[in-house]
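Enquirer: I'd like to go over a predicted model; first the sequence, then the structure.
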Amino acid sequence: MADEQRTFTVVGLDLSVTGTGIAYRDGSTTTVKTKERDRDHRLTQIEEAVLIAVGDGDALGLTVDLVVMEDIPQNSHAAKPIAMVHGVVRNLLNKLGIPYVLVVPATLKFYATGKGSGDKVPMALAAYKRAGREFEDDNQCDAWWLRHAGLDRLGCPEFSLPAVQRDALKKATWPEVKR
């Protein structure tokens, strides 16, 4: 009997305190929008949304194999609030035993478009070109590309990309994922 290729479940997260993009295991996307007046309760809202996205353990077999997150941008005025969101989400993933990887924005852009700089429009165009996907906002687009980066790295890409773009993923420090 031939070995069947294992299918992995991957979630992509573009973390932000105001608009967190989530790409679910099935490829659908959403944005968790929070309100400034909710102050630190926004962290709880994001944590709850991520818990729904990744599953809550082995009871139903819904826990994902890997979460791919965009890393905290360097030299950004938003780095401090994003770092708070990262702390909450990383703590949750550690408690659940779910491995995660951080991908810097330039690496994600290069993976998606072949160019590591520029605005969000080329990423959206690349998603449309490769998979016919359109998104409500750039948070969802980034999360979708993060999910696909994880699937690609685990050997089960849903579409092809040039090797040079795929090789960009080697820049991230990927965790061991059980096969």
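Expert: Nice, I can see it. Remember, it's a predicted structure, so these values are computed and weren't measured experimentally. Residues are numbered from 1 along each chain as shown.
Enquirer: for the rest of this, base every contact and every neighbour count on C-alpha atoms.
Expert: Noted.
Enquirer: list the buried ones in the strand or helix carrying residue 142?
Expert: Using DSSP states H and E, residue 142 sits in helix 138-153. In terms of neighbour count (16 or more other CA atoms under 10 Å), helix 138-153 has its buried residues at 138-152.
Enquirer: starting at the chain centroid, how far to it?
Expert: Centroid separation between helix 138-153 and its chain, computed with CA atoms, centre = their mean, to the nearest Å, is 5 Å.
Enquirer: for whichever helix or strand comes after it, packing partners?
Expert: Per DSSP H and E, the first helix or strand lying C-terminal to helix 138-153 is helix 163-167. Under the contact definition 3 or more CA pairs under 8 Å, 6 or more residues apart in numbering; DSSP states H and E, helix 163-167 sits against helix 105-113.
Enquirer: report the inter-axis angle for the helix it packs on versus helix 138-153.
Expert: Counting by axes from the mean of the first three to the mean of the last three CA atoms, to 10 degrees, helix 105-113 lies at 80 degrees to helix 138-153.
Enquirer: contact partners of the next helix or strand after helix 105-113?
Expert: Toward the C-terminal end, the helix or strand that comes next after helix 105-113 (DSSP H and E) is helix 121-131. Residues from elsewhere that reach helix 121-131, judged by CA atoms under 8 Å, 6 or more residues apart in numbering: 109, 112-113, 133-135, 138, 141-142, 145, 159-160.
Enquirer: and helix 121-131, what's buried?
Expert: Residues of helix 121-131 classed as buried: 122-127 (neighbour count, 16+ other CA under 10 Å).
Enquirer: next up, a structure to set beside the first:
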Amino acid sequence: MDTFPLFEPESAPVKPSPPAVVAFDLSLTASGIAYRDGTTTTVKTRSADGDRRLLQIAEAARIAVGGEHLGLGPAPDLVVLEDIPQNSFAAKPISMVHGVVRSVLLEAGVPYALVTAATLKVYATGKGNGDKTAMVMAAYKRAAREFPDDNQCDAWWLWVAGLDRLGASPVELPKAQRDRLDKVKWPEVGR
């Protein structure tokens, strides 16, 4: 019987897992969500449901964020929210939605960042006054992505911004556009 020396295979270097980011474009009627893998959805609510819509949005946020406390695996490293618009009729209802979603994030222990609409527009399109069409066109140009509505498109761009901040951008953007993210107050993210 021949004997062969035992060779231990060299272990491959362990690659760090990519950061996990979830993003929300919040609204009382139609909130866009971008999940960890970049897929998107819109949570639509009915005005006839009144404040119960807040519970629907909170549940969608819990599912999107997951977390060990829910038995859904690890929570994301970062959540990115479009900030509450200032001086807008929509500010009041969006503030209520922010309150319930932020409480979900606090319960899950997930750090989050707030990105103003103007900052997001400059980041995505290079122009602070870019409209919804410009955001959609930028997503198509940079990643061949199409969305059924602008809520999902904005959520996706927030997701891209979060990944970019964590050094894992899925798209390439000019430095001037990427530098716009320096205006955001980013939380410390432990990886």
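Expert: Yep, that arrived. Everything numeric in this text was worked out from a predicted model, so none of it was measured.
Enquirer: could you get me the TM-score between them?
Expert: Remark: TM-score between the superposed chains equals 0.96 [TM-score structural alignment, normalised by the length of the first structure]; 179 aligned residues with a CA RMSD of 1.3 Å.
Enquirer: longest helix in the second structure, by residue count?
Expert: helix 91-108 (DSSP state H).
Enquirer: and the helix holding residue 142 of the first structure, how far from the second structure on average?
Expert: Helix 138-153 of the first structure, aligned to the second structure and superposed, deviates on average by 0.2 Å (mean CA distance after the TM-score superposition for the first structure).
Enquirer: against the second structure, where does that helix fall?
Expert: The aligned range for helix 138-153 of the first structure in the second structure is 150-165, by TM-score structural alignment.
Enquirer: equivalent analysis for stretch 86-104 of the first structure, please.
Expert: Under TM-score structural alignment, the alignment places stretch 86-104 of the first structure onto residues 98-116 of the second structure.
Enquirer: what sits up against the matching stretch?
Expert: 26, 54-55, 57-58, 61-62, 65-67, 69, 75-85, 158, 184-189.
Enquirer: what's the span of it, first residue to last?
Expert: End-to-end distance of stretch 98-116 of the second structure: 13 Å, with CA to CA, to the nearest Å as the criterion.
Enquirer: now swap in stretch 6-15 of the first structure and tell me
Expert: Start and end residues of stretch 6-15 of the first structure are separated by 28 Å (CA to CA).
Enquirer: buried sites along that stretch?
Expert: Buried residues in stretch 6-15 of the first structure, counted by 16+ other CA under 10 Å: 8-15.
Enquirer: so which of the residues you listed sit within strands?
Expert: Among the buried residues of stretch 6-15 of the first structure, DSSP state E puts 10-14 in strands.
Enquirer: of those residues, which pair is most distant in space?
Expert: Pairwise distances across these (CA to CA) peak at 13.5 Å, for the pair 10 and 14.
Enquirer: report the central residue of the second structure.
Expert: By CA atoms, centre = their mean, the second structure has its centre lying nearest to residue 23, at 1.8 Å.
Enquirer: aligned to that one, what sits in the first structure?
Expert: That one, residue 23 of the second structure, aligns with residue 12 by TM-score structural alignment.
Enquirer: isn't that match up against residue 26?
Expert: No - using CA atoms under 8 Å, residue 12 of the first structure is not in contact with residue 26; the gap is 10.9 Å.
Enquirer: and the contacts of stretch 60-80 of the second structure?
Expert: With contact meaning CA under 8 Å, 6+ apart, stretch 60-80 of the second structure is reached by 19-24, 33, 35-36, 43, 101, 104-105, 108, 110-115, 158-159, 162, 189-191.
Enquirer: let's see that with 7 Å instead.
Expert: The contact list for stretch 60-80 of the second structure (CA atoms under 7 Å, 6 or more residues apart in numbering) reads 19-24, 35, 101, 104, 108, 110-114, 158-159, 162, 189, 191.
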